[in-house]
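Give me a 3D structure for the following:
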Amino acid sequence: MGESQQTDYGKIEITEEALATIAGAAAVRCYGIVGMVPRGLRQGVSEILGKDDLNKGVEVRQEGSNVKIDLWVVMCYGVKMAEVARNVMETVRYEVEKMTGLHAIEVNVNVVGVRIIK
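Take a look at the predicted model:
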């Protein structure tokens, strides 16, 4: 179930799937990120998700107006992983808060693999 707000004009509901799509789209726009992979992928980085499936690489947990987000990403070879992860955290937090008004209190980046880009 998503966060819901009542206004004079009606009800606004933001689902966890919508939040996951926002977070995934923000993450893949960051420098150093090759793509997202499905959460729980254990067989290696065989499947990088396309633009329509970005929410499958994100897990969202809502607690009232607070949101916790976990991302599963593949990074480019040769980048500073800590810096890229920090940039992803800040970008995702900013985009979620700007677009929804909810507070992203936690953004976790799980680096599942590294890929060489030619």
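
use CA for all of it now, contacts and neighbours both
Noted.

hmm, who's touching the longest helix belonging to the chain?
When the chain is parsed with DSSP state H, its longest helix is helix 81-100. Helix 81-100 has contacts (C-alpha atoms under 8 Å, 6 or more residues apart in numbering) with 14, 19, 22-24, 26-27, 30-33, 75, 102-105, 107-109.

Another sequence for comparison is provided below:
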Amino acid sequence: MTDSTASSLPKTSDEARREAPATTEPERKQLDALHTERGDTTIADTVVQKLAGIAAREVPGVFAMGNPVRRAFNALTERIPGSQTNVAGGVTVEKGERQTAVDVSVILEYGASVVDVSQGIRTNIIDSVERATGLEVIEVNVNVTDVHLPEDDDAPAAEQSSELA
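Purely as a prediction, here's the structure:
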């Protein structure tokens, strides 16, 4: 075998290891606001859900969170003495160590612009979650499940007054 033939053959793993530069420094973990030299901070999914739910409710034009079935269930549970309002309703989260994605389901007020409200929801959720948690929000998906009409408020009142009579 000539030298030119030997150099064209692939190297064995032992040969490649011997020729590779030696690493004397151990691999360092990537540091950020949640991962410091003094320790790591982990955030539960429910924390992100609640922050996103509160942020979405603050946007003008949002009547409620979730779909109509979720609203009916929440209305029942809120009547129980000592129960808490579910601020995470209508919000699902996929969260990693440094990033999160948020999906929200909302019911809009009649007359509100779907485009404007959904953009407001995105902006408010991203600002709120990133500021409070240090996580990067990579996407916010908005699902408009219903529109609340003004006469929807009148129907239950008329039904209640006929029940009392």
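
how about the longest helix of the first structure, which residues of the second structure does it hit?
Using TM-score structural alignment, helix 81-100 of the first structure corresponds to residues 114-133 of the second structure.

list the buried ones in the matching stretch?
Residues of stretch 114-133 of the second structure classed as buried by neighbour count (16 or more other C-alpha atoms under 10 Å): 114, 117-118, 120-122, 124-126, 128-130, 133.

Superposed on the second structure, what's the mean shift for whichever strand in the first structure runs longest?
Of all the elements of type strand in the first structure, the one with the most residues (DSSP state E) is strand 103-115. When the second structure is overlaid, strand 103-115 of the first structure sits 0.5 Å from its aligned residues on average, using mean C-alpha distance after the TM-score superposition for the first structure.

hmm, who's touching that strand?
34, 37, 44-45, 65-77, 85, 88-89, 92-93, 96-97.

Now do Ala157 of the second structure against Glu151 of the second structure, distance only.
Ala157 of the second structure sits 10 Å away from Glu151 of the second structure, taking C-alpha to C-alpha, to the nearest Å as the criterion.

Which one's more surrounded, those two?
Between Ala157 of the second structure and Glu151, Ala157 has the larger neighbour count (other C-alpha atoms under 10 Å), namely 11 against 8.

Could you grab the helix/strand/coil label for that one?
helix (DSSP: H, G, I helix; E, B strand; the rest coil).

what's the distance between it and Glu163 of the second structure?
10 Å.

in the second structure, which spans are helices?
3-8, 13-19, 45-57, 68-78, 114-133, 150-164.

in the shortest one, what counts as buried?
Same thing as helix 3-8 of the second structure. Buried, per 16+ other C-alpha under 10 Å, within helix 3-8 of the second structure: nothing.

what's next to it, contact-wise?
Against helix 3-8 of the second structure from outside (C-alpha under 8 Å, 6+ apart): no residues.

Can you add distance to Gly90 of the second structure and give the buried residues of stretch 114-133 of the second structure back as CSV?
Putting those into CSV (distance: C-alpha to C-alpha, whole Å) gives the following:
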residue, distance to Gly90 of the second structure
Val114, 17
Val117, 16
Ser118, 14
Gly120, 17
Ile121, 13
Arg122, 14
Asn124, 16
Ile125, 13
Ile126, 16
Ser128, 17
Val129, 16
Glu130, 19
Thr133, 20
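
now, the most widely separated pair of the residues you listed?
With distances taken as C-alpha to C-alpha, the most widely separated pair in these is Val114 and Thr133, at 27.7 Å.

that older thread, so which of the helices of the second structure is nearest Glu37 of the second structure?
helix 114-133 (18.1 Å).

what's the mean deviation for that closest one versus the first structure?
Mean for helix 114-133 of the second structure is 0.6 Å (mean C-alpha distance after the TM-score superposition for the first structure).

Please report how far Gln5 of the first structure lies from Thr91 of the first structure.
Taking C-alpha to C-alpha, one finds Gln5 of the first structure at 25 Å from Thr91 of the first structure.
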